[in-house]
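Asks: mind looking at a prediction? Sequence and model below.
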Amino acid sequence: MPRRAQISLRPRLALLATAVALVAGFLAWPAADHAGAAPAAFTHPGVAVSRGQLDFARDKVNAGAQPWKGAFDQLKASKYASLSRTAKPRAVVECGSYSNPNYGCTDEREDAIAAYTTALAWYVTRDERYAKKSIELMDAWSGVIKDHTNSNAKLQTGWAGSSWPKAAEIIKYTYSGGWPNSARFAGMLRDVYLPEIIGGSHSNGNWELSMMEAAVGISVFIEDKASYDKAVAKFRGRVPAYIYLSSDGALPKAAPGSGLDTRDELVNYWQGQSTFVTGLTQETCRDFTHTGYGLSAISHIAETSRIQGQDLYPEVGERLRQALGFQAKYELGEAPPSWLCGGSVKRGLGPVTEVGYNALHNRLGHAMSNTEKLTLQNRPAGSNNLFVAWETLTHGDNPA
């Protein structure tokens, strides 16, 4: 029989030391509403960023206030805000592992980010050239794309599908100049993107979290309550299986339907990590970059749900807070102990802390010293060139 991995004394003590803080944290969270997630009527714009948040950012930029003015200057100087950008749509986007082969993968993701970037630029400046550019990019893809293929099809669809509805929400509900092909774009999201992602994935956790981010955003834009409920249900099952809390017991939770039911299987899925401490994620010992993808998707879904009237922060907030703080500590340079990832971590969390930090620290008042230090150090947060973009502008210290 395989030898069972043992939990060393030091992390046992660490678990005890955090227990009181965790209990206090849980007591501070209001009870979550577990009723059907979909609202009676969807709020627009309402994917990741609300009209109130957009107005706050716009007012701060126009007043020349920092960090929002600097964040917007960064946005405008980026390639994604270029008014001369030409879309590169494909009927079939083929993406293998790590985008090899890369037949339209980068083009699709970056055109989607550009559509969102120019939509934000429109909202802040009211220069309709940006709105027209965003529409041009969305129309180019909605008129061509039919499918995603190869081993990374689900993840690619999730990444691009996370940016498209954020752009579409802003344009459709704030630009009065007209968007004749908006129904065709909605059809693209409904028929090409949603079927690829709504079933989820049992790959690494960032896959399903990114896929559910896209599914939730798409469901808001096309006002599909059934898909919204299905995506949120998968999200609720995945988050506890992605971020460990000591209250979970000796082992992390398994995602529903994953089939992981032994210690060896769970340790293998958690990148060989056999010591579990609060804030550890399923991909911490893989690398912080992929961990950042998962944490970003969690914060985006939580923000969207809040805007849509059902606050999921009471349910996922403590896990997100602990995970952000745990990763931030080592991202800031602290040497990992020998029991964590063999004493070596691969840093590179990315620009993913603003949304969670603003929600959990600024809005809800929870202590997040490591996350705060990292967030302020990285401002203005730019784009990860996949599905995260301009979150100092949209969520930095944003009370709306």
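Replies: Received it, and whenever you're ready, just let me know what you need. Worth saying up front: this structure is predicted, and the values here are computed from it rather than measured. Residues are numbered from 1 along each chain as shown.
Asks: can we go C-alpha only for contacts and neighbour counts from here?
Replies: Noted.
Asks: show me the contacts for the most centrally placed residue in the chain.
Replies: Note on the chain: the residue nearest the mean C-alpha position is Ala297, at 1.9 Å, using Cα atoms, centre = their mean. Counting by Cα atoms under 8 Å, 6 or more residues apart in numbering, Ala297 touches 206, 209-210, 212-213.
Asks: change it to 10 Å
Replies: Contact analysis of Ala297 by Cα atoms under 10 Å, 6 or more residues apart in numbering lists 48, 159, 162, 206-214, 235, 303, 352, 387-388.
Asks: cool, Ile197 as well?
Replies: 153-158, 161, 207-208, 210-215, 231.
Asks: ok, the residues you listed vs Trp122, which is closest?
Replies: The nearest member of the contacts of Ile197 to Trp122, counting by Cα to Cα, is Gly161 at 20.7 Å.
Asks: which of the helices or strands spans the closest residue in space to that closest one that isn't next to it in sequence?
Replies: For Gly161, ignoring the flanking residues on the chain, the nearest one in space by Cα to Cα, 6 or more residues apart in numbering is Ala214 at 4.8 Å. Assigned by DSSP states H and E, Ala214 falls within helix 205-222.
Asks: helices or strands up against the next helix or strand after that helix?
Replies: Reading on from helix 205-222 to the C-terminus, the next helix or strand found by DSSP H and E is helix 225-242. Packing contacts for helix 225-242, counted by 3 or more Cα pairs under 10 Å, 6 or more residues apart in numbering; DSSP states H and E, involve helix 194-197, helix 205-222, helix 288-307, helix 313-331.
Asks: ok, structure two:
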Amino acid sequence: MRVLLHPVAITSVLILIVLSQPSFAQHASVERVPMVHPGIVMTAEQLDLMRDRINRGIEPQKSAFDVLKKDRRASKNYTPNTEHFEWGAGERDAQACWVQALMWSVTREEVYAENVLNILDAYSTLEEVTGKTKDLRIGLMGTMFMRGAETVKHTYPKWRPETEKAFMDMYDKAFMPTLMTRVEHENNWMSSITESLMATAIFKDDPELFDLAVYRLGIYLPTNIPLENGQPAELWRDIAHAEEGIGALIQTAEMARNQGVDAYGWLDNRMAKGMEYLGEVIDTKDDRFEKNYPLDVGWEIVYNHYHYRMGMEMPWTKNLVQTVRPEGLFRHTSLGTLIKGEMDKNRPVTISHWRLPIAYTGASYSHTLRRYGCTSPVEWVQEVEASLPSGLNLSSNGQVTGNIEAAPGVYKFVLKSSGTSCDPVSTTYYLPVKNLLPAAQVKASEPGLWYEYRTPHFGTDPGLDSFQSLATGSTPTFSFSVAEDEQYAIRFSGYLDVLADGSYSFQLGTENQSRLYIDDQLVVDHWMRDNRARIAWNQFDSKLGLKAGKHKIVLTVNNGNYDRHMLYGEWPSMRNLLEVQWKIPGTTSHVPIPQSALFNPGKF
């Protein structure tokens, strides 16, 4: 039986900005990091491999396809329900969009591709998604529509641009507002919305939207699996909802991998630990938990990655794979047996990612490359086609280090890795380089921060807009000491004194909803109503490149929009928590921002 633990720490993710800069000796080699199409869950290579395995009768794809063919969503005569605003019909039609695309991919019968286009045509007239659970519906349906559209758009010669335009005009109005918003329900809801956000970013070929989805994934991985032993946050609610949340993360991580980001490896393979934890609870029929049964949420997908690609042993997940095979389509997740089951057996991964972390012009940079499948030491060399950005060097053991001297942009270069126990592999990498944010031209010399206090708390986040305050004044640092009520909101504002150019990392821990802004940019977003989502605050950070000098800093804290007693009973360490931390260049850990770095200009 599993021992239940309390949370610990670590991780990282990113997002952000491009400003103009004077001329440099070296300029970017490509406009942006390219996106792979098709690339939502399945790439062209993976679609071809799936079709080949089915045609050759290779298991488990053959049996999984035989089952799918009998599903009504796979019918050649499938017709979308004209009452598509109704919940059950809408979800079924979205699923059919993906299923019909898979049928087209395997059979190459045009009727299936046309069915996908017909579904998109039918939904182009949708005005809005309604109902109490509309945000969840959008999260569940969006990824299905995007998967089907992405697959057919990039493989069917008769794709209709006019259908795409009409459907995406509807989608931008009815779906995108929810996908761009942090809804109040966390864990499985926001995991599903993040999955649809990433699928949408890939279909739209939108790198900024993709970066936002990666950022969100970095938040919701520790939110759903906050403990190092893999214990899910929704464990005590019930197993089914815990599976749904982690299942959405798995689908999203697979998309990210197709686009060169290794989210599977984050937090020391936390997704593997989460699925192993659930696998043991389900396989042993642990009667402490409600709804303890397996759902088709991607057991095959996660096992294919960690076991076949990465060589990890996952005994409990292996048991669940045998239980659910062939894995069906549960709401917005899986068909895992068909699309990934044993797909990478005898195809171990060599390179896990090719998008490198953001670098900043004028700042130091360090990143360690990894090559898998070698038992001997690996040697790295740079190919001659394109050079590293000026100021960076590659060591023979895979360390990319230096001080960036190149202009902002995206740099493309090819590196070769080899060892005595493994064949040489040449990989094309992409490194985004951005400008440091300039310091503000202000003369703020008074130490501390300005605060604005109000009661009751906010119903919704005001962002950086002004609001009617009950009291204002100065405070030495971020503190709840100015609060006089159980339900209140505080905004702290001032300037952060940065002593050196470089990449800074920020963490924010509060017992309540909060958002941290630097130079009017949202840097850390913990505006979560579900209090369980905040227990993992020190497992997520956000990086920002800053020039030396003073930078505007704003923190909004919203207290009282949740059941505090439930939080304290389960996580007493969260009581009155308010930690604003940074990691400065040249250091390895986060520490509280000192009072000496905060300056009060009065009200902005």
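Replies: Happy to help now that I have it. Keep in mind that this is a model prediction, so the values were computed, not measured.
Asks: would you pull the TM-score for this pair?
Replies: Comparison of the two superposed chains (TM-score structural alignment, normalised by the length of structure 1) gives a TM-score of 0.76, and 329 aligned residues with a Cα RMSD of 2.6 Å.
Asks: sorry, back to before: and the helix holding Ala214 of structure 1, how far out from the chain's middle?
Replies: 9 Å (Cα atoms, centre = their mean, to the nearest Å).
Asks: same check on stretch 10-27 of structure 1?
Replies: 27 Å.
Asks: so what does Ile202 of structure 2 match up with in structure 1?
Replies: Counting by TM-score structural alignment, Ile202 of structure 2 corresponds to Val220 in structure 1.
Asks: typo on my end, Gly247 of structure 2
Replies: Using TM-score structural alignment, Gly247 of structure 2 sits opposite Ser296 in structure 1.
Asks: surely its match touches Val388?
Replies: Yes: with contact defined as Cα atoms under 10 Å, Ser296 of structure 1 and Val388 form a contacting pair (7.7 Å).
Asks: contacting residues around Ser191 of structure 2?
Replies: By Cα under 10 Å, 6+ apart, the contact list for Ser191 of structure 2 reads 136, 139-140, 197, 216-217, 219-221, 223-224, 244-252.
Asks: quick one: it from Ile301 of structure 2, how far?
Replies: Applying Cα to Cα, to the nearest Å, the value for Ser191 of structure 2 to Ile301 of structure 2 is 17 Å.
Asks: then Ala253 of structure 2?
Replies: Plainly put, Ala253 of structure 2 is 10 Å away from Ile301 of structure 2 if you go by Cα to Cα.
Asks: need the overlap of contacts for those two.
Replies: 41, 247.
Asks: for my notes, confirm Ala489 of structure 2 occurs in a helix.
Replies: No: counting by DSSP: H, G, I helix; E, B strand; the rest coil, Ala489 of structure 2 is not found in a helix; it is strand.
Asks: now for it, how many residues are close by?
Replies: 24 (other Cα atoms under 10 Å).
Asks: can I assume it is in contact with Tyr453?
Replies: Yes: counting by Cα under 10 Å, Tyr453 is a contact partner of Ala489 of structure 2 at 5.9 Å.
Asks: all helices for the stretch 51-200 of structure 1, in order.
Replies: 51-62, 68-77, 105-125, 128-142, 153-174, 182-188, 194-197 (DSSP state H, counting those that start in this stretch).
Asks: export the ones you listed to a markdown table and tack on distance to Leu393 of structure 1?
Replies: Formatted as a markdown table, the helices of the stretch 51-200 of structure 1 follow (distance: least, Cα to Cα, whole Å):
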| stretch | distance to Leu393 of structure 1 |
| --- | --- |
| helix 51-62 | 6 |
| helix 68-77 | 5 |
| helix 105-125 | 9 |
| helix 128-142 | 17 |
| helix 153-174 | 14 |
| helix 182-188 | 26 |
| helix 194-197 | 28 |
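Asks: overlap of the contact sets of Ser296 and Val388 of structure 1?
Replies: 350-352.
Asks: any of those buried? List them.
Replies: If you count burial by 16 or more other Cα atoms under 10 Å, the buried members of the shared contacts of Ser296 and Val388 of structure 1 come out as 350-352.
Asks: CSV for these, including secondary structure and distance to Arg319 of structure 1?
Replies: Converted to CSV, those look like this (DSSP: H, G, I helix; E, B strand; the rest coil; distance: Cα to Cα, whole Å):
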residue, secondary structure, distance to Arg319 of structure 1
Gly350, coil, 19
Pro351, coil, 19
Val352, coil, 15
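Asks: which one of those sits closest to Glu318 of structure 1?
Replies: Val352 (16.7 Å).
Asks: circling back to that earlier point, burial of the residue nearest to Gly161 of structure 1, as a residue count?
Replies: 34.
Asks: and for Phe221 of structure 1?
Replies: Counted with other Cα under 10 Å, Phe221 of structure 1 comes out at 24.
Asks: got it, and the one 3 residues further on?
Replies: Burial of Asp224 of structure 1 is recorded as 16 neighbouring residues (other Cα under 10 Å).
Asks: okay, Leu394 of structure 2 and Tyr78 of structure 2: tell me how far apart.
Replies: 55 Å.
Asks: got it, and Leu508 of structure 2?
Replies: With Cα to Cα as the criterion, Leu508 of structure 2 and Tyr78 of structure 2 are 49 Å apart.
Asks: which position in structure 1 aligns with Pro424 of structure 2?
Replies: Checking TM-score structural alignment: Pro424 of structure 2 goes with nothing.
Asks: give me the nearest residue to Pro424 of structure 2, chain neighbours excluded.
Replies: Nearest non-adjacent residue to Pro424 of structure 2 (Cα to Cα, 6+ apart): Ser418, at 4.2 Å.
Asks: and what of Met170 of structure 2?
Replies: Using Cα to Cα, 6+ apart, the closest residue to Met170 of structure 2 is Ser124 (5.5 Å).
Asks: that older thread, which of the contacts of Ile197 of structure 1 are buried?
Replies: 153-158, 161, 207-208, 210-215, 231.
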